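> Okay, sequence plus prediction incoming.
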Amino acid sequence: MKRIGVLTSGGDSPGMNAAIRAVVRKSMFHELEVFGIYHGYQGLMNNNIKELDLGSVGDIIHRGGTILGTARSEEFKTDEGQLKAVENLKQHGIDGLVVIGGDGSFRGAEKLSQKGIAAIGVPGTIDNDIPCTDYTIGFDTALNTVIEAIDKIRDTATSHERTFVIEVMGRDAGDLALYSGLADGAETILIPEVEYSIDDVVNRLQRGFERGKKHSIIVVAEGSSGGLKIGEEITEKTGLECRVTVLGHIQRGGSPTAADRVLASRLGSFAVELLLQGEKGKMVGIQNNSLVATPISEALAQKHFVDLSIYKLAKELSI
C-alpha cells in the first residue's frame, strides 16, 4: 500500500479534524502518500481529490467541523455511483480509504470494500449510536455542550420558578439525553428506547412541587416525542407555564474536548495500521479503553443499545 485516501461523510462531529490529522500524519510516518476527498462520497464521485501534506493538517486538532467538508449523496447509493467512485480512486492510485462518519458512511465503505477498495470506517457521530464501540467521535463534546446549555437554562428556571423542557439530538439513540439528564439532575429524561407515560411525567412534577420544589428540568431526545409536544401536554394537564428549548445544531459545533481529541487520534491512527496490515471492510472502535476492529457487516447487523442501568440510576436519583 502506497497511497491512502480519507473522507468525512454524513453529519459533522467535533473531533473529525483530529481524526483526519491522525490519518494523514500516521500515513506519512509510514512513508505513505495521503489524499483528501472533499465533500464526502459526492466529492469522491466528482473526483474532488487532492494530495495532503503535513501542513494541510497543521493547527486543526482543536477545530470543530471537518476541513474536508461533508455531504450526503443519493447517487452514491447506486451501483453506478459506486463504480464511478472506485474508478476515480484507481485513477489516483489510491489503495486504501479511511471513512470517518456514521452508519450510512459505513455502508458506503462496505460497498467500496466489496468492489476492491480496502476501506476502514472510523465512527464519528454525536449521537453515539454506532454498535461495537463504547464511544464515537464527537459524543463527549456534544454532551458537554448540552450540559453547559442546561446549566444556563436552570439559572433562569430557578429565577422564574418555571418548568423547562429541553430537546436534544438523538433520533434513534438517547445517549445525549440520558447522560446530560443524569449529569444535570433532570427530573425526567425521555429517550426513544423507553416508552413513557405523560401521566408519569406529570406525577413526578407534582410530587416535586408538593415538597416545595419551584422549578423542573425535563430532557427529551428528539426521537422520543419532541420537546414541543411534551411541553404542550404538560401545560394541558397541569396548567403550569412551561418553556421549551430546542438546542438543535449548536450541539454539533465547537472545539472538541480533550477526550474527543484523544479518541479521534487513536482511532484515526489505528485505521491506518489496519490498512497496512491488509485489512478491509472493518470499523475501528474502543471498548474498555482498548482499540478493537469489527467487520462493518457485523456492526451494521447489530443495534445500538443505550445503557439502561444509567436510565434506572437517573430515575432513582431524581425522586
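That came in fine, so what should we check first?
> going forward, measure contacts between C-alpha atoms and count neighbours the same way
Noted.
> contacting residues for Gly36?
5-7, 49-52, 68 (C-alpha atoms under 8 Å, 6 or more residues apart in numbering).
> Among these, the buried ones, what's the PyMOL command?
One line in PyMOL is enough to select the buried members of the contacts of Gly36, burial here meaning 16 or more other C-alpha atoms under 10 Å:
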select buried, resi 5+6+7+49+52+68
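> Pick the one among the contacts of Gly36 closest to Lys152.
When these are compared for distance to Lys152 (C-alpha to C-alpha), Leu68 wins out at 33.1 Å.
> Okay, buried residues for stretch 97-110 please.
97-103, 105-110.
> Touching, Ser180 and Glu148? I think so.
No. Assessed by C-alpha atoms under 8 Å, Ser180 is found out of contact with Glu148, at 9.4 Å.
> In strands, which of the contacts of Gly36 fall?
5-7, 49-52 (DSSP state E).
> what about versus this one:
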Amino acid sequence: MKRIAVLTSGGDAPGMNAAIRSVVRTALASHLEIYGIYRGYSGLIEDDMVPMNSSSVSGIILRGGTILKTARCKEFFEEFYQKKGADILRKRGIDGLIVIGGDGSIQGAEKLTNLGIPTVTMPGTIDNDMHGTDETIGHDTAVNAVVSAVSRIRDTASAHNRAAIVEVMGRFAGNIALDAGLACGAEYILVPEVPFSREKLARSLKLQMEAGRTNSIIICAEGADDGRALGDWLKERTDIDICTTILGFIQRGGQPTARDGQLASILGAASVRALLDGETGALVGTKQGKVIILPYAEAKKIKEPFREQLYNLAVMLGAAQNDGDVRETGL
C-alpha cells in the first residue's frame, strides 16, 4: 500500500479535524502518500481531492467542523455513482480509503469495498448511536455544549420562577438528552426510546413548582416531542411560565473536548494501521475502552441497547420524589 485517501461524510461532528490530522500524520509516518477528498462522497464522484502533507493539518486539532467539508450524497446510493467513485480512486492510484462518519457513511464505504476498494470507517456522529462501537467522535462535545447551555438557562429560569424546555438533537436516539440531562441535573429527560405522557409531565411539573421549586429543566430530544409545541401545551395546562430553547447546531460546532480529541487521534492512527495490516470493509471503533476492528457485516448486528439503568437513575435523581416518572409504561 502506497497511497490512501480520507473523507468526512454525513453530519459534521467536533473532533473530525483531529481525526483527519491523525490519519494524515500517521500515514506520512508510515511512508504513505495521503489525499484528502472534499465534501464526502459528493467530492469523490467529482474527483475533488488534493494531496496532503503535515502542514495541511497544522493547527486544526482544536477546530470544530471539518476542513475537508462534508455532504450528504443521495447519488451515491446509485450503483452508477458507486462504480464511478471506485473508478476515480483506481485512476488516482488510491490503495485504501478511510471514511469518517456515521452509519450512512459506512453504507457508502461498504459499497466501495464490494467494488474492490479497501476501506475502513471510524465513527463520527454526535448522537453516539452507531452500530458496533461504544463511542463516536463528537458525542462528548455535544453533551458538554448542552450542559453548558443548561447552566445558563437554569440561572435565568430561576430568576423568573420558570420552567425551561431545552430541545436537543436526537431524532432516533436520546443519548445526548440522557447523558447531558444526568450530568446537569435535569428534572425531566424526554427521549424517543421511552414514550412519555404529557398529562403526567404536566401534573408532576405543577407539583414541583407548587412545592417551592424556583425552576425546572426539561431536556427534550427532538425525536421525543416538539419542544415549542410541548412548551405551549404545558403553559396552557399548568399556567406555569415556560421558556423553550432549541439548541440546534450549537451542539455540532465548536472546539472538541479533550475526550473527543483523544478518541479521534487514537482511532485515526488505528485506521491507518488497519489498512496497512490488510483490514478492509471494517469499522474501527471502541469496546470497553479498547480499540476494536469489526467487519461492516458484523458491526451492523451490534446495536447498543437503551441504557435503562442510567435512565432510571436520572429519573430518581430528578423529579421522581414528586411523581416525576412521566413514562407511559415501564421499560
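On my side now, so go ahead. Here the structure is a predicted model, which is why all the values come from computation and not from measurement.
> Which parts of the stretch 101-250 of the second structure are helices?
Assigned helices in the stretch 101-250 of the second structure, in chain order: 103-114, 139-159, 175-184, 198-210, 227-238 (criterion: DSSP state H, counting those that start in this stretch).
> distance from the fourth one to the first structure after superposition?
In other words, helix 198-210 of the second structure. Comparison of helix 198-210 of the second structure with the first structure after fitting gives an average deviation of 1.8 Å (mean C-alpha distance after the TM-score superposition for the first structure).
> How about the second one?
After superposition onto the first structure, helix 139-159 of the second structure sits on average 0.4 Å from its aligned residues (mean C-alpha distance after the TM-score superposition for the first structure).
> Ok, the first one next?
On the superposed models, the aligned residues of the first structure are on average 0.5 Å from helix 103-114 of the second structure, with distances taken as mean C-alpha distance after the TM-score superposition for the first structure.
> Show me how far that helix is from its chain's centre.
Using C-alpha atoms, centre = their mean, to the nearest Å, the mean C-alpha position of helix 103-114 of the second structure is found 18 Å from that of the whole chain.
> In the first structure, which residues correspond to that helix?
The aligned range for helix 103-114 of the second structure in the first structure is 103-114, by TM-score structural alignment.
> Could you list the buried residues of stretch 55-64 of the second structure?
Those would be 57, 60-64, for stretch 55-64 of the second structure by 16+ other C-alpha under 10 Å.
> Actually, stretch 238-245 of the second structure.
Neighbour-count burial for stretch 238-245 of the second structure, counted by 16+ other C-alpha under 10 Å, picks out 240-245.
> residue range for it in the first structure?
Using TM-score structural alignment, stretch 238-245 of the second structure pairs with 238-245 in the first structure.
> try stretch 202-221 of the second structure
Counting by TM-score structural alignment, stretch 202-221 of the second structure corresponds to residues 202-221.
> just the strands in the second structure please.
3-8, 33-37, 49-52, 96-101, 119-123, 162-168, 188-190, 215-221, 242-246, 282-287, 290-295.
> one step back: and the contacts of the match of helix 103-114 of the second structure?
Around stretch 103-114 of the first structure, the neighbours that count as contacts under C-alpha under 8 Å, 6+ apart are 9-10, 76-77, 82, 86, 99, 118-121, 130, 280-283, 296-297, 300.
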